[in-house]
Each structure stands twice: as C-alpha cells, then as structure tokens.
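In: Below are the sequence and a predicted model for it; my questions follow.
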Amino acid sequence: MKAKCMMYTLIVTLICCIGLAHSQPVGMTAKNIVFKTLKFKPSIGDSVSYEYGLLKVPENRKVTGTRDIELAVLRLKAKNPTTRSPILFLSGGPGQSGISYIQEDYFQALIFDLQDDHDIILLDQRGSGRSTPSLGFPLSDADNKTIFLDEKRAIKLHNEAAAAGLADFKKRGIDIKGYNTVQNAEDLNDLRIALQTEKLNLLAYSYGTHLALALAREHASCIDQMILIGTSGPNHMHHLPVTYDKQLIRISALAAQDSAINGYVPDMMALLKSQLKKLEAHPVVIPIKDQRFKKVVHVPIGKFGLQLILRLDTGDSNDFIYFPALLYGMQQGDYRILQRYVERRYNQFNGRYGSGISAMRQASGATPDRYAQIKSQGKTAVLGTSVNTPDIYGGWQHVDLGDGFRTPFRCELPTLFVSGTLDSNTPVSNVEELLPWFSKGRQLRVENAGHEDMLPNAEVQKEIIRFFRKLEPSRRSISLLKPRFVSFF
C-alpha cells in the first residue's frame, strides 16, 4: 500500500529482553519468542512501547530435517488487559511487511484504539520484510526495453528471473517449495502457540485474506473472528479478464459524469479501444529515465504495453483518476502522463533484484475451470491476457498446491467481508462467491472505494472496532465520495 502519511521515527533504544532462546535441532521449532521491548514515537502523542522478537518455524514442513527460518513479530500489549483474543494483522502482497504498516498514521489510529482491550500483533510473513531469509536475489544486466512491446518478452523476463532466483537459492540453501500459503498458514498457528493464546482474531488485507482463509480451513478452532478487507478467496489468486472490463466500464461512466474531464473524454472506453488499435499497428517510443543506470532510455510501447500499464492500476483510485487524461494526451500526441506510468513500471521491472515471493502467487494457482475462463475471456477482453501476465506462467517449477487447496469449504467463524465497489483487484464478486459457505459471514460494501481506500477510511475503521468488540454492526454499506478525475497536466 502506498504511504499516505508521514512515517514516524523508530527509536532503537533497547529497554529489556524477555525470555531466552533454547537451542533446537535443525528443523525443530521452539514455539516461543524472544521479545525485546523498544519504543517508537507515533505521529501524535508520546512515545509508545512495543515488543519485538523472532519466531523460529520450519522452512518446509513436508521435508524431514528442514532447517528453521525466522519470522519477525511486533506486539503492542493491551492498555487494559482483558480476556479478549489478540488481533493479528495480515498484510497483502504477498510480500508486504506487516510490521511496516505501523508507520502509517491511519493505521496507528486504528490499532491504538483496538489496543485499548486487545494485544495487537504485526507480522512479517515468511520471506518478507525483516523475516529471514530474504527471498530477494540479484539479477544480471539485460536489455529489457521491449518488455512493453509484447507479452512474450514479459513472460521471458519472468522466466529468466525465476531461473536466476532458483540458482541463487540453491547456493543459499533456500527451499522455494516452503514458501507458499499453506506453510504461511501453519506459521500463524505456531505464532498463536508461541503467544500462549487459545485463539487469534484476524484482521486481513488483500493477500492477507487469502492467507486467513487458508488458516480457517485447517485451524478454524484457533480463530475467534475474522475481518477480510479486499478478499481473495482460495481460487481467486489469478484474475478473470472480464473483471477488468467491468471496472473500466465503471471508470468510464464516472469520468463521463465529471465536468473536469467529460468535455474532452465523453467516452473513455471508446478512446481506450482506439488507442489500443493504434498502438497495435504503430507502437510508440517513450523516453524515460533508467534509475539503475542514471540515463535516458527509449522504450517502445505497443498494445500489450498499454494494457499492462492500465491493468496494474485499474483497481487503485489514486491512479485510475489519471486514465482519461492519459488517453486524451495520447490521442493528441502528448505522452507525458503515459511516460510517468511507463517510467515507474520499467524501473520496477528492471531493478537489480528479483524476489521469490512471486512463487507464492504461482503456488496458489487456479482450478482448470478458472484457467479455462481466463484463457477464453483473454481473447476478447479489453486488457487481453495482461491481467495475469506474467505470473500465471511457468517460472517457478513444481510449486503448485493442488486443487484441494482451491476448493471452497464450510466456515462457521464470525467473518466480516469488506469490499470496495471500485476494487478490481479483489472485486465484490469474490465475496459473493464465498458468502454462501460462511454461515456467520456478512458483507460491508464500500461504495466508490478502490483496493487501497478501505482500510484507511475512518468509517470503515469504526466498523472494524465494533466487530472486534462484538457489537452489532451500525451499517451494511458506506459511501465514499465519487473519484475526481485529474483534468490534465
């Protein structure tokens, strides 16, 4: 999630250490945590104490004699201790640092309120953040300027990076088959035991919801309640192209109602289709700054390139508000807005390092029926196959979790699903598929919310607090203001 507020400064003064680690044989975990007490200065108010420690877990529980890895854990103790279960926050990605969320002002506001009567637990999931080992690996120099020209180059780049990653992991003794959502879910149960609590409350966002559901399938008895924000179900890790068509139609309709832009772009969808057709026949070359080598490079953009650029930000209201102006500029021969998007993604895809975290997405996969839908819809969808390029393809070998992982399951846990109507990453339809399987599930719809708009919203936070305090919901829906489109430059 993009930082929306100023970060606070961590004060690294050690106050005390709690507990002692005991040596264990390789692959055996002592389910305790060595906590250190530290302080940080939040955005408002006095310094706050927190506990920081490491939990050892097996790297691959399916392999005898597997080594231990370490997960970073942050705990805020309840201000008024009660018998309520701790609240564990599960971040997105996969690969986001759950601990780093505490740097956000809006997140501080939420967890400090919840901390009145709950311990708050933040976790860097395996392979991410401060947990070790890191799944980052170095990439050799390559000429990747054609990545936005066609999907074959994007897939080739992905597979080349995975091959480099596997070679690096072999040298470092990392078993990439241990980095998937099932192993991740078992980590959460080990964490519960280490925290000496019977149950956990789960506050999950994006990929964190996918992980929460994996835990609920295998260890429902260790969960008290769940809040799933931007839900990705067991069979939702790869996206349906038609979802993005529907989202673009919604964006186009909203732009047509916005006086700042509708005089220039009365029909964004028609303009998008015309620009895709134009690029298919005649790609354009965009000069951008390569941050790695500190020089200007010229990057060709074809139809696939524009599809990929838009697909990456279609669910984010911070970015899709520029789409009409971007397309209008292209129509006029002005590529300044497109240039900013291309420069950002080019440097993201062409950095010095790759990450094995992408293996976790690939491991979750999709059922044959869903893959068939994806393939069929990709032939006619406006954004084509870019919706799942490149992560739907090979790269990481023999990591798939199988269709048993992806099947729906009955769940009796009290569950609040929070869905944004302008979220194409984890659309409302995901929750509609899951709700019949949840006897105590209910949905909170957030009108006009994109993927990143829900958790920071003050009204959503009020409902989160009510749910964890086991109060009746005050509403079934929340309406945000319609997005305001950027008029041009």
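Out: Nice, thanks for sending it over. Here the structure is a predicted model, which means the values were calculated and not measured.

In: CA only for contacts and neighbour counts going forward, please
Out: Fine.

In: quick one: contacts for residue 180?
Out: Shown in contact with residue 180 (CA atoms under 8 Å, 6 or more residues apart in numbering): 359-361, 363-364, 401.

In: For the lengthiest helix in the chain, name the packing helices and strands.
Out: Secondary structure assigned by DSSP state H gives helix 151-172 as the longest helix of the chain. Judged by 3 or more CA pairs under 8 Å, 6 or more residues apart in numbering; DSSP states H and E, the packing partners of helix 151-172 are strand 136-138, strand 353-355.

In: Check it against this one:
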Amino acid sequence: MTFRIAPYAFAAASTLFSLSSFAATGSPRHAGETVIETGVAAANDGTTMPYEIGTLYVPENRAKPGSRLIGVGFARVKAAHPTKAPPIVLLVGGPGVTMLDIVLDRDDTARRRVKAWQAYAQVADLIVIEQRGYTLRGDRMEIPSKALPLDRPTVAADDIDVTRDLARRAQAAYPQADLSGYSINEIADDVADLSHALGYDKISALGASFGSQWAFAVMKAHPGLVARAVITSAEPLDYGYDMPSQVYAVYQRIAWEADQDPALKPWLPAGGLVAAMWEVRERLAKAPVTVTVKDANGKTQRVVLGVEDYQSALLDASQHAATFPRFVLNLYHRHYDAWAKDAVAARAGEPRSLINPLINIGLDMSAERKALLRTDPALPIIGSWNFAGYLATKGEWATPDAGDSFRRPVRDTTPVLFVQGDWDPSTPMENTLAMLPWFPNARMMILHRAQHGGTFQWLRTRPELAAKVYDFLRTGEFGDLPSEAALDAVAFEKPDVAVPKGSGTGKRE
C-alpha cells in the first residue's frame, strides 16, 4: 500500500462542486437518489464523448438511523453501441483519488484519458464512482500534515507522530462529519447502491491497487453483484500493508536487468545494483549525511538524511524502474543533491486525505499477518514506513475494525482476470498468487517489467493483449489469454555523476 496521492488526484479549483449546489431544489434528498447532468468531453484526437455526471445520495453511516446524507460523485458513459455486457464499474485507487476531473478538466492529460473511457464504451456502459470523503460532488476531506525539521534525520516514529496528529485534528476540521462512516464497508455499499439506482443488477468490476481491494470488498459484501472482474496490482483485504521481503524481491528483479545494461556498468560496484543499495544503507546506518541544496524557491537549505530517510526514498524510487538504478548509483557515488531536494520538499508537509487513514486503519489486518510483517527479514532495507504510522494509531481514528471475517478471503466463483506486474513494489505479485486458490474461475496474466498501475495502462504497447482483456469484459470468456507476457525493455537512465576512475575494474569506490 502506498500513502502517496497520484498527481492527477487534485483537480483545478474551478471544477470543484459543493454538495449544497446540487441539493438546492427546495425538497429534501433521500438515500439512493441520484441527480444527473449531461456534458460532452473532447478527446485528444478531436472526437467527442457524451457523458453523464451525477451525485448519488447515501447515508453517511448506514448503521446509524437518521444519519445525514452525503454526496458521492459518479460519471457514466453509455455504450457506443447496444451491448448485453454488464456495465464496467471503474474503481479508482488511493484511497484519496478522484477521476471526475477527466471530464471536467479540459487539459491535454484529461483529453488523453477520454480516449481510454471511449474504449471502455465500445464494450459496455462505463461507470466511474468516486470515494465518499474525496469526491468532487460532495466533501473532499483533507488537512495539511505538520512539517518535520531539517536538522536531523527523519524516522518512522515521525510518521507515527504525523499520523497521530492528523487523527487528533480530523474531527475538528470536519465537525459536521461522522467519520466512523468512512470505511471500506460503506464504500462497497455505495457501489451497490449506485448500481441499483442506475438500473443494473450485475456489473463488471475493474480495479487496480486500492481499487482492487475495493472490488474484493464489493464481492465480499454483495455476493452475485459482480459478474466478472479485472483486478490489477492486487491488494487483498488482509494485505493492505506489503511484506518487506516481497517488495525487496521487486528491487532484486529490477536490479538483475539493470546489471545487464552495458551503459550502467561503469558505475556498478562488484555485486551490482543490489550491492550498491546495501552499501548505501550501511553507510547511512553508521552516520547520517548533511546536504546543502536550494529548495523550490531558490532558498539555500541544509538537510540531514539518515538510514530511515533512505528506506523511504528507496521505496519511492522503485516505483520508476527507468530511474531506479540512477537513484541508487547517485547515492552510492555520494551524489545526494536530488535526494536532498526531494527530502526538503517532503518535510515541508503536504495535504493528506482523511479517507486514506480512515479506510486503511479501519480495515486493519489479521494478527497473524501483523506478526509476519513485524518479523520480516527485509525490514533493514525496506523499513517500516509503509505500515508503522497506521498500525500504531489503530483506535485513534473513528472507523471501526472491519474484523477478520471480512478481511479473510472466501471461495468465490466469480470469473476474475488477474493482471500483475512482476516489477510492482507497491502491490507485489505474491498478493495475487495468494488470492488465486480462492477464485477457482480465475486466470492470472503476469506482465514482465510492469510496475504499479492499471491493466490498460500497461497494455498500451501490447494492443493485441488489450483486445483480449476487452473481450473478457464483453463475454466473460478468457479465450487464449496468455499466462505471461513481457513489456518492452526499459531504457535505464545513467547516474548524474561522472564515470568514476577505474570503472570496469570490479573495485569498489
């Protein structure tokens, strides 16, 4: 699980809507009601896409009679041609990501994504539902995290402190909200309510990362609603925090290929990229480094970086395979500037969505998985950043514990296509392998070199495979989908330091 928010999560201020602006009709709303408007979006090739954009009204907490109604945004694109396929319900990641900006914005990025939505509409109706508490048609609850000092290394304990501080300020920031209603159970029910409100008794679920976890929750809470599913970058309900050893295995797979690249060899020590990774770790464990850089405003800053800063930065860097070796080798050769600039910006504090901790901490994980997590042999290189803050503040957030009976998988005969990258450090491929026995009608397609993302994002360069996935969404049949495929080779970027003297001798610098 990653706590960072995708860059496209923040729409322009002009596209934001308040719940009241859609409720001002003179009559009270009722649970399950939708308010829908229409529009036309343009793709980057000049074609147009009619769409509906709406608000679904739902109880903030279904367990509490008289709970206030809140708005959840959604969009629908009708199928380009009549089809008998169930609608494709796109479940976004995060938690704390919006996608309605795709039709509301008018920039190049939005126009490119309209093409993707048009492709879905060749198969069936497309429905995109937002997450309560982070929706452009209701509340988007976020508060800034507190800044961290620059004159010492940061450690995972700082993340615990930041998360605890968010928990203390959350209710005061949104006094009208019942924060106990912002759980994965509730957003699963939101999907069912929207499906029924729009007249569908079956859907096809399409989810990646947290969207996959959301899909698992819908299948668990509403058996029979999902006719078929495409799950990418799988995050099972009990796997919200990744095993460090499985993340480390991704580092190793990327490193093995990077070690074969002749362009990188002048900078590689004996033992290759993994050896460089560990040497940086040991160096920083002995003593932190102080780096002087200019921040985004041109101001000179001194920042102290330590081993736990490195663990966190390494996890971030691994999300981009092409630049991952450059990051490691820059640090191995004591070139810290780029890392230091990123650290200065990160320690300044940033807006945090409340839906992320509310859902993830409420979902929690089973005791046996926690025990594995806390004793994992790769913790020295991966660290505990991915889970420390959330596990330590369990009970300080309003959402109730989902319980082991909800977290643990059950046998489900829904046809599921699992698409998984073997270079995915955010949701390692072991997540998907663990789920396969519970879905006897599933098939897994491993994409070599794919990282964290969605099926069709990775299959842009493999259109023949993308067509087969669309066929599965159309018919529910797997056809001749392969069990594995490879994406194009990655062009690794070179380090920012000069070729070291004596390179190619196998000696360490």
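Out: Right, received. Where do you want to start? Predicted, not measured: the structure shown is a model, and the values here were computed from it.

In: Residue 480 of the first structure: which of the contacts of residue 180 of the first structure is nearest?
Out: Nearest to residue 480 of the first structure among these is residue 361, at 30.8 Å by CA to CA.

In: rewinding a little: sort out which one of the contacts of residue 180 of the first structure lies nearest residue 279 of the first structure for me.
Out: Using CA to CA, those come closest to residue 279 of the first structure at residue 361, 30.4 Å.

In: thinking again about what came up before, dump the contacts of residue 180 of the first structure into TSV; add distance to residue 16 of the first structure as well.
Out: As requested, those are exported to TSV (distance: CA to CA, whole Å):
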residue	distance to residue 16 of the first structure
359	38
360	36
361	39
363	40
364	41
401	42
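
In: Quick one: buried ones out of these?
Out: 359-361, 363-364, 401 (16 or more other CA atoms under 10 Å).

In: all strands of the second structure, in order?
Out: 34-42, 48-59, 69-77, 88-91, 126-129, 142-144, 203-208, 226-232, 289-294, 300-305, 351-353, 416-421, 442-448, 484-486 (DSSP state E).

In: Now the last one on the first structure. Mean distance?
Out: Strand 484-486 of the second structure differs from its equivalent in the first structure by a mean of 1.6 Å after superposition (mean CA distance after the TM-score superposition for the first structure).

In: The fourth one too?
Out: Superposed on the first structure, strand 88-91 of the second structure shows a mean distance of 0.6 Å to its aligned residues (mean CA distance after the TM-score superposition for the first structure).

In: Give me the contact list for that strand.
Out: Contacts for strand 88-91 of the second structure (CA under 8 Å, 6+ apart): 120, 124-130, 203-208, 211-212, 214-215, 473.

In: What count of nearby residues applies to residue 343 of the first structure?
Out: 18 (other CA atoms under 10 Å).

In: isn't it right next to residue 289, touching?
Out: Yes. Under the criterion of CA atoms under 8 Å, residue 343 of the first structure makes contact with residue 289 at 6.6 Å.

In: how close does residue 369 of the second structure get to residue 209 of the second structure?
Out: Residue 369 of the second structure sits at a distance of 19 Å from residue 209 of the second structure (criterion: CA to CA, to the nearest Å).

In: same thing with residue 117 of the second structure?
Out: 19 Å.

In: Looking at those two, which one has more neighbours?
Out: With neighbours defined as other CA under 10 Å, residue 117 of the second structure and residue 209 compare such that residue 209 has more, 27 against 21.

In: what's the counterpart of that one in the first structure?
Out: By TM-score structural alignment, residue 209 of the second structure lines up with residue 206 in the first structure.

In: In contact with that match, which residues are there?
Out: 91-93, 228-232, 426.

In: which of these tops the neighbour count?
Out: That'd be residue 230 among those, by other CA under 10 Å, with 32 neighbours.

In: and that residue, how far is that from residue 183 of the first structure?
Out: Residue 230 of the first structure is 22 Å from residue 183 of the first structure, where distance means CA to CA.

In: now the helices and strands packed on helix 151-172 of the first structure as JSON lines including distance to residue 303 of the first structure and mean neighbour count?
Out: Formatted as JSON lines, these follow (distance: least, CA to CA, whole Å; neighbours: other CA atoms under 10 Å):
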{"stretch": "strand 136-138", "distance to residue 303 of the first structure": "30", "mean neighbour count": "16"}
{"stretch": "strand 353-355", "distance to residue 303 of the first structure": "26", "mean neighbour count": "18"}
